[in-house]
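Enquirer: sequence below, structure please.
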Amino acid sequence: MTIWNLGSINLDLIYGMDRLPGRGETVAATSKAEFLGGKGTNMSVAAARAAARVCHIGAVGPDGRWAKDRLLEYGVDTRHIAQIDSPTGHAIVAVEVAGENQIIIFSGANRAIPPELVSNALAEAQTGDILILQNETNAQVETAQMGKELGLRVCYAAAPFDADAVKAVLPFLDFLILNAVEAQQLQTALGTAISDLPVRDIIVTKGADGAEWICTETGSNQAFPARKVQAVDTTGAGDTFTGYVLAGLDRGMPMAQAISQAMLAASIMVTRHGTADVIPDLKDIQDLML
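Expert: The predicted structure follows:
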């Protein structure tokens, strides 16, 4: 099977900070590094490193060929990544010593993906494949609807969070992943409990407090504790988690096993500085399980 990812592609500029700046404040960075990133890219790389077949649908600018080449090196199918006139997306990430971050995103080509690119890509999809989307591209609603009509398992990672964006794709979703803050914001916006949403599987991630899986079909909830580590950078941890969950499901794992594997991957990710380039591979996870 295949995981189809309508996802962002960014150059991540990551600055180490003793502390994050407040409003109107200037704080000197202690380090600078450049990585391949974007929520979509991170998820594609994570899923590929977890042994899934991943096809990325997206766009880069004239300055972005390097990103497409890097994704290919990491095992991601890049045939449906277009080069367009808009500049490649980028993110400016400030990371303090405790691992927390602030992120500024310039969408660029990520919000100008040609609609025909999506339809051409999904013409190759098969019933039962997985489709993942995040709120960093255009064409989310049309793609989710197309995926539903084609019999794909449609998943949405609700970040960067926008209640209207979630509401727009909600009728087409089989699977929703969001963090605890986003879950509370969505409940407030919709006036309904997360467990009452018309989505079969919902995962709420809680950082160091683990994650919760809600299966609305059975009415069951299951908690998953986080592995205790010393975090140095939380950037990309949620994306790594998502990619590993989807890869596990694609490989036939039960949801609980896929989540447990993803929790280990995320726990490794937060001990590393960087984004897509430092996502752990399946051997890293297996070594922890020995």
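Enquirer: could you use CA atoms for every contact and neighbour count after this?
Expert: OK.
Enquirer: mind listing the strands for the chain?
Expert: When secondary structure is read from DSSP state E, the chain shows strands at 3-6, 10-17, 31-37, 54-60, 77-83, 89-96, 101-106, 130-134, 153-157, 175-179, 201-205, 211-215, 220-224.
Enquirer: include mean neighbour count and distance to Leu249 when you put those into a markdown table, please.
Expert: Putting the strands of the chain into a markdown table (neighbours: other CA atoms under 10 Å; distance: least, CA to CA, whole Å) gives the following:
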| stretch | mean neighbour count | distance to Leu249 |
| --- | --- | --- |
| strand 3-6 | 26 | 10 |
| strand 10-17 | 22 | 26 |
| strand 31-37 | 17 | 23 |
| strand 54-60 | 28 | 13 |
| strand 77-83 | 18 | 19 |
| strand 89-96 | 22 | 29 |
| strand 101-106 | 15 | 30 |
| strand 130-134 | 27 | 9 |
| strand 153-157 | 24 | 10 |
| strand 175-179 | 22 | 12 |
| strand 201-205 | 23 | 12 |
| strand 211-215 | 20 | 14 |
| strand 220-224 | 13 | 17 |
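Enquirer: output those strands as a markdown table; include the columns distance to Asn120.
Expert: Rendered in a markdown table, the data for the strands of the chain read as follows (distance: least, CA to CA, whole Å):
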| stretch | distance to Asn120 |
| --- | --- |
| strand 3-6 | 12 |
| strand 10-17 | 23 |
| strand 31-37 | 24 |
| strand 54-60 | 10 |
| strand 77-83 | 8 |
| strand 89-96 | 23 |
| strand 101-106 | 26 |
| strand 130-134 | 14 |
| strand 153-157 | 17 |
| strand 175-179 | 24 |
| strand 201-205 | 28 |
| strand 211-215 | 33 |
| strand 220-224 | 38 |
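Enquirer: and Gly7, how far is that from His56?
Expert: Relative to His56, Gly7 is positioned 7 Å away (CA to CA, to the nearest Å).
Enquirer: again with Ile3
Expert: Ile3 sits at a distance of 8 Å from His56 (criterion: CA to CA).
Enquirer: ditto for Ala123
Expert: Counting by CA to CA, the gap between Ala123 and His56 amounts to 14 Å.
Enquirer: let's see this one next, to set against the first:
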Amino acid sequence: MATFWEAPFHFKHLIVQGITMAVFNFGSINIDHVYSVPHFVQPGETLSSSNYQSILGGKGANQSVALAKASSQVFHVGAIGASDRGFTEQMKEAGVNCDFIRKMSDIASGHAIIQVTPDAENSIILFGGANQTISNEHIVSALAEAKPNDWVLLQNETNAIEKIIEEAHKRNLNIAFNPAPMTASVKQLPLNKLTLLIVNEVEAEQLTGESDVEAIKVSLKSSYPTTKILLTLGKAGVWFVEGGVEEFCAAFKVDAIDTTAAGDTFIGFFLAAYQSNMAIAEALKYACAASALAVMKSGAGPSIPSVDQVTAFLQAQ
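Expert: Next up is the predicted model:
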């Protein structure tokens, strides 16, 4: 049987035919203030920056854009400072439904102050801001629009994670959680109620206390037997684990320029493929291809490829 990128039909056709479900992404929206500096600023020092950029970022926003570019129907649920509403227009242009993004008049957007040196090292100060204002009413009103078999996607850059999981589970929705950045509080969440847990190797080590990949898989399966696991290993590839079924996909070898949003791109494209009933092996390869294309360009949102670009990349392999 031909894979979807070899067949005469396009992956978008699966979306048009209604095979896919909607994704409600409760996610962060950050404004990244990026300064190019000769070295990290020292205490008491005033340092001039040679370049400045204000860029849409945040794991939540990145993953919503990736889902939209993968032709998934995605509703972003979150908040942003009213003065930064222009950044939501960028998300809309990518195809993200922003009806559930609230504009806060009295709270600043989540943002990051990022220093970048000529050696590409960075130093980051993160402010949660509006990302930490998701209320019970906001959660309930958004999920009231969800239909059976729809998905809820979460990262660890907003508040109310436990409430969102509980409310989604109560409504029998599929739940995917990417606990990044990893914190001690993640272990206290009802992870057994997840449909899909997405962790990189470092996050998995912190969650399980194991350092060996095989031991990590055993521990995750034991702790969360009904939850599917995506264990991403960067350049080494990715594992999908569901009960006794394990599927590995090697990463594509490319010349990486910028790994920003590579993981978010993988998540968006995998979830779009997975919810459209693509075979696991093909969904992993599809998402790995999207991630490979992302690291070949600079920036977060601008580096996330389209379905056409991913398909062309796979056809060329």
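Enquirer: care to give me the TM-score?
Expert: Comparing the two superposed chains by TM-score structural alignment, normalised by the length of the first structure, the resulting TM-score equals 0.89, with 286 aligned residues with a CA RMSD of 2.6 Å.
Enquirer: between Gly7 and His56 of the first structure, what contacts are shared?
Expert: Listed as contacting both Gly7 of the first structure and His56 by CA atoms under 8 Å, 6 or more residues apart in numbering are Thr41.
Enquirer: skipping adjacent residues, who's closest to the aligned partner of Glu142 of the first structure in the second structure in space?
Expert: Glu142 of the first structure maps onto Lys163 in the second structure when the alignment is built from TM-score structural alignment. Nearest in space to Lys163 of the second structure, with sequence neighbours left out and distances taken as CA to CA, 6 or more residues apart in numbering, is Asn136 at 7.5 Å.
Enquirer: give me the neighbour count for the match of Glu142 of the first structure.
Expert: Residue neighbour count, defined by other CA atoms under 10 Å, stands at 16 for Lys163 of the second structure.
Enquirer: just Ala29 of the first structure next, same as before
Expert: With neighbours defined by other CA under 10 Å, the count for Ala29 of the first structure comes to 16.
Enquirer: where along the second structure do the helices fall?
Expert: 11-16, 59-69, 86-94, 136-143, 161-170, 201-208, 213-223, 262-274, 280-295, 307-316 (DSSP state H).
Enquirer: map Ala184 of the second structure onto the first structure.
Expert: Under TM-score structural alignment, Ala184 of the second structure pairs with Ala163 in the first structure.
Enquirer: hmm, I typed the wrong one, I wanted Asn277 of the second structure.
Expert: Under TM-score structural alignment, Asn277 of the second structure pairs with Gly252 in the first structure.
Enquirer: with Ile257 of the second structure instead?
Expert: Under the pairing rule here (TM-score structural alignment), the equivalent of Ile257 of the second structure within the first structure is Val232.
Enquirer: list the contacts of the spatially most central residue of the first structure.
Expert: For the first structure, the residue whose C-alpha lies nearest the mean C-alpha position (CA atoms, centre = their mean) is Asp239; its distance is 3.5 Å. Residues near Asp239 of the first structure by CA under 8 Å, 6+ apart: 39-40, 42-43, 46.
Enquirer: the residue nearest to the match of Ala184 of the second structure when sequence neighbours are not counted and Gly89 of the first structure: what is the separation?
Expert: Spatially, and ignoring its direct neighbours in sequence, Ala163 of the first structure is nearest to Leu186 (5.9 Å; CA to CA, 6+ apart). Computed as CA to CA, the Leu186 of the first structure to Gly89 of the first structure distance reads 27 Å.
Enquirer: please apply the same query to Ile113 of the first structure.
Expert: Distance, Ile113 of the first structure to Gly89 of the first structure, using CA to CA: 12 Å.
Enquirer: Ile57 of the first structure now?
Expert: When distances are taken as CA to CA, Ile57 of the first structure and Gly89 of the first structure turn out to be 14 Å apart.
Enquirer: same question, Ala276 of the first structure
Expert: Taken as CA to CA, the spacing of Ala276 of the first structure relative to Gly89 of the first structure amounts to 15 Å.
Enquirer: and for Gly191 of the first structure?
Expert: Counting by CA to CA, the separation of Gly191 of the first structure from Gly89 of the first structure is 34 Å.
Enquirer: that older thread, what is the burial count for the aligned residue in the second structure for the residue nearest to Ala163 of the first structure?
Expert: Under the alignment defined by TM-score structural alignment, Leu186 of the first structure is paired with Leu207 of the second structure. Number of residues near Leu207 of the second structure (other CA under 10 Å) recorded here: 19.
Enquirer: swap in Ile164 of the second structure?
Expert: The burial count assigned to Ile164 of the second structure is 22, neighbours taken as other CA under 10 Å.
Enquirer: which non-adjacent residue is nearest it?
Expert: What sits nearest to Ile164 of the second structure in space, not counting adjacent residues and going by CA to CA, 6+ apart, is Ile139, at 6.6 Å.
Enquirer: quick one: the counterpart of the one you found in the first structure from Ile103 of the first structure, how far?
Expert: When the first structure is aligned by TM-score structural alignment, Ile139 of the second structure is paired with Val118. Val118 of the first structure sits 27 Å away from Ile103 of the first structure, taking CA to CA as the criterion.
Enquirer: again with Asp69 of the first structure
Expert: From Asp69 of the first structure to Ile103 of the first structure the distance is 25 Å (CA to CA).
Enquirer: what do you get for Arg200 of the first structure?
Expert: As defined by CA to CA, Arg200 of the first structure lies at a distance of 31 Å from Ile103 of the first structure.
Enquirer: looking at the second structure, which residue reaches furthest from the middle?
Expert: Counting by CA atoms, centre = their mean, the extreme residue of the second structure relative to its mean C-alpha position is Gly44, 37.1 Å from that point.
Enquirer: so what's that residue up against?
Expert: When the contact criterion is CA under 8 Å, 6+ apart, Gly44 of the second structure has no partners at all.
Enquirer: quick one: what's aligned to Thr205 of the first structure in the second structure?
Expert: Looking across to the second structure (by TM-score structural alignment), Thr205 of the first structure lines up with Thr232.
Enquirer: would you agree that match is in contact with Val241?
Expert: No. Thr232 of the second structure is beyond contact range of Val241, at 11.2 Å (criterion: CA atoms under 8 Å).
Enquirer: quick one: contacts for the counterpart of Asp174 of the first structure in the second structure?
Expert: Under the alignment by TM-score structural alignment, Asp174 of the first structure pairs with Thr195 in the second structure. Contacts here follow CA under 8 Å, 6+ apart; on that basis Thr195 of the second structure touches 174-176, 226-228.
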